[in-house]
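Visitor: no FASTA, just this:
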C-alpha cells in the first residue's frame, strides 16, 4: 500500500467495470456497504488523519495529506473558503490532484466523519472535481474490514500446506503463485513472521494493516478455485489471525511436504541467513545439531499445533520433491497437482481418473 506522496500511484484511465460475483468473492462484500465505490475505482484516495494513524494503516492505495500541516501554508479552512484553482493548491495536495483526469473521482476520509473531509470536498467540487467522502471515516472502514473478515474466509475452499519450517511453505506458495491458475495467500510473509525460524520476528505490520492486507487479497479470490495457504498458529508474533480465517484453516484439507533432510537444512540455513541479512553459512548442511533441532523440536511442534486444533481434518497426498530450485519445485508441483505438462495437448480432456486407486478413488489433491 502507498505510504507517501512521492509514490508512483496512477489512477485508472477509466472507471473499471464492476466486479462480478463470478469473477471474485469481492462481489459478495462490496465497498458499497460503506457507501463508496471500490477503492480501485478512484483515481486518488486521500487520508486526512494524523500521519501516525496513516502509517499504522490506511485504505488500499491511499495518500496522506493533512490540511494545515507544515507542508500546507494555507490551511484547510482558507482552502475551503477561497477554493483555489488546483494548480495553485498547496503541495503536496496540488501534486496529487494533478494525477486526476477529467471524469475521474477522488475519495477523501478522516477519522470518524469530522468536517475536515467535507470542507476539502466542497473546495474540490468547486474546481469541477468529482469527490466522494467516506461516511463515518476510518471508523466505518474498520467496521467493514471486521465484517468482511468474518464472511469472506467462509466463501472459498482452502488448501493448507504443513511444514515445521515456514520458509518451505512460502517457497512452495511462491511457485504456485507464479501460475495464474493457482490462488495463494502467504500469511507468514504478510505477517513478517516465519514458523521454525531461528530469527526473531522482524518488523511486523500493525494488526490493522495485517487485516487490511488480508481482506484486500481475499476480495480478489474466485470462489471457483481453491486458495492455498500455509498452516499457521493463531498467534503470529505480535499479530493475531482473524478468527474466521483461523477456523477455516483449522478444518481444511492438509498437505504435508516431504523433502530430503540435507536439502531441507540447506534451504533452512539459507532462508534464515537472508532474514538476518547475513551470508549463508558454509557449514555442512547435514550438521547433527541442525538435524536434531529440525527433527527433535520443530516437527513435533507442528504436530502439536495440528493436534491442538481439536478437529479431525482430512490429510491429503504428501508433496514430495528433491530440491527447492525453482524449476525442480515447479515440475514437482505440476506433477503433484496432475496438471498437463504437454503444451501441444489441445483437447483439454479431463484426466482426473488418472490418479484413481484400485477402489476408483482419486489420490490426486482435490
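Guide: Great, that's in hand. All figures in this text were calculated on a predicted structure; none of them were measured in a lab. Numbers count the residues shown, from 1 in each chain.

Visitor: contacts and neighbour counts: CA atoms only from here.
Guide: OK.

Visitor: please name the nearest non-neighbouring residue to residue 274.
Guide: residue 280 (7.4 Å; CA to CA, 6 or more residues apart in numbering).

Visitor: break down the stretch 101-250 of the chain into its helices, ranges please.
Guide: Shown for the stretch 101-250 of the chain, the helices assigned by DSSP state H, counting those that start in this stretch span residues 115-125, 137-151, 166-177, 187-191, 207-218, 243-251.

Visitor: use this one as the comparison:
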C-alpha cells in the first residue's frame, strides 16, 4: 500500500528516489541522489499547464491521460530496472497528481511505493530550515595557493567534520576555478547538496570550512551558512610563496593552455593590461611558474584588501615545508590549544 511520508521518514525509506517532475524541473534542483523519472517532457508539461489555464482542470487531466497512456508500460519497465528490490520512493512538485498517478501505476504493477508528503516544495522548506541550524564552525583562510582545500580533505581523513563548499560547487573559486571540473550545479541544487551534509554534522563538534566569498563560480553560498561563517573562529594558513607557486602549477599545469589564457584574459581589468599580456606570454611559452607569480600579485592584493576591510584580527598558522597531512595535524593541534573545539 502506498504511504505518504514526511521528509525525515522519506529519507530513511528503502528504494531509489524517483523524481517524476519534468527534466527541466529536475535540472533546476532535485533531492540528492534522486533519479529523473519524468511523467511529462518539458513540452508536455507546458501543454498541460496551458490547457489547465485556458480550459480548466478536467480538460487538462484528459490531455494528461492522452500523453501518459502510451508511456505506461515503459515507465513500469524502467522502474523495475531501477528498483530490483521492488521498492521505490516517489515525489513531484507538491506531492499531488503526478506522483499520485505514477505511484498508483507502479503499485498496481507490484512495487512498494512511498510518496513524499508535500513533494519537492516541502523538501525545499526543509532545506531552508536545515541550513539555519547552528553549528560550531572553524573557518580556514589563506592566500591563493596555500593548499587550503587539500588540508580540508586531510582533516576529513583524520575524522574531522568538513564542508567542502568548492567541491560541492565544482569550482575552485577564482577566474581559473572551473578548469578541468564538471559543470556547476544551479544555486538551488548547491543548497540541496549542502543541506544534505549539514543535517548530518554532529552539533557538538566543529565543522571546518574554507573561507569563501558569497559566490563560488555561479553558485551562491547560502546566506544562512555565510552568516554563521562570518561570526565564527577564523584562522589564516601561511605558506612560502615558492611553495604556493609550485602548488598552483601542480593543480593548473594540466589544464589546456588556451583555457588558461582565456581565464587570464578575464582578469584584464583587475590585473592590468601589461601584466595580463606578460602572464599570457609566459603561459604560451609553458612558463607557468612565471605566469602564476604575476597572477598572484592580483589575488594577494585582493586578499589583503579584504582582510583590511573586515578589520578582523586573525591568528595565523605557518605550514611552510609541511606535507598536507602534517599541515592538517598541525592545524588541529593549534585550534585545540586555542580552545576552539569547545567554543
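Guide: On my side now, so go ahead. These figures come from a predicted structure and were not determined experimentally.

Visitor: returning to that earlier point: which one of the helices of the stretch 101-250 of the first structure lies nearest to residue 38 of the first structure?
Guide: helix 207-218 (10.9 Å; CA to CA).

Visitor: buried residues in stretch 72-81 of the second structure?
Guide: For stretch 72-81 of the second structure, the neighbour count (16 or more other CA atoms under 10 Å) marks 75-76, 79-80 as buried.

Visitor: now stretch 259-279 of the first structure
Guide: Applying 16+ other CA under 10 Å to stretch 259-279 of the first structure flags 259, 262-273, 275 as buried.

Visitor: so which of the helices of the stretch 101-250 of the first structure gets nearest residue 44 of the first structure?
Guide: helix 115-125 (12.5 Å).

Visitor: the second structure: matching residues for the closest one?
Guide: Aligned by TM-score structural alignment, helix 115-125 of the first structure falls on residues 97-107 of the second structure.

Visitor: after superposition, how close is that stretch to the first structure?
Guide: Following the fit onto the first structure, the mean deviation recorded for stretch 97-107 of the second structure is 2.0 Å by mean CA distance after the TM-score superposition for the first structure.

Visitor: the counterpart of residue 327 of the second structure in the first structure sits in which helix or strand?
Guide: Counting by TM-score structural alignment, residue 327 of the second structure lines up with residue 332 in the first structure. Element membership of residue 332 of the first structure, judged by DSSP states H and E, is helix 326-337.

Visitor: adding mean neighbour count and distance to residue 315 of the first structure, write the helices of the stretch 101-250 of the first structure out as a markdown table.
Guide: Formatted as a markdown table, these follow (neighbours: other CA atoms under 10 Å; distance: least, CA to CA, whole Å):
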| stretch | mean neighbour count | distance to residue 315 of the first structure |
| --- | --- | --- |
| helix 115-125 | 19 | 52 |
| helix 137-151 | 17 | 25 |
| helix 166-177 | 20 | 16 |
| helix 187-191 | 19 | 21 |
| helix 207-218 | 19 | 24 |
| helix 243-251 | 18 | 10 |
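
Visitor: in CSV: the ones you listed, plus distance to residue 62 of the first structure.
Guide: Formatted as CSV, the helices of the stretch 101-250 of the first structure follow (distance: least, CA to CA, whole Å):
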stretch, distance to residue 62 of the first structure
helix 115-125, 14
helix 137-151, 12
helix 166-177, 26
helix 187-191, 19
helix 207-218, 12
helix 243-251, 26
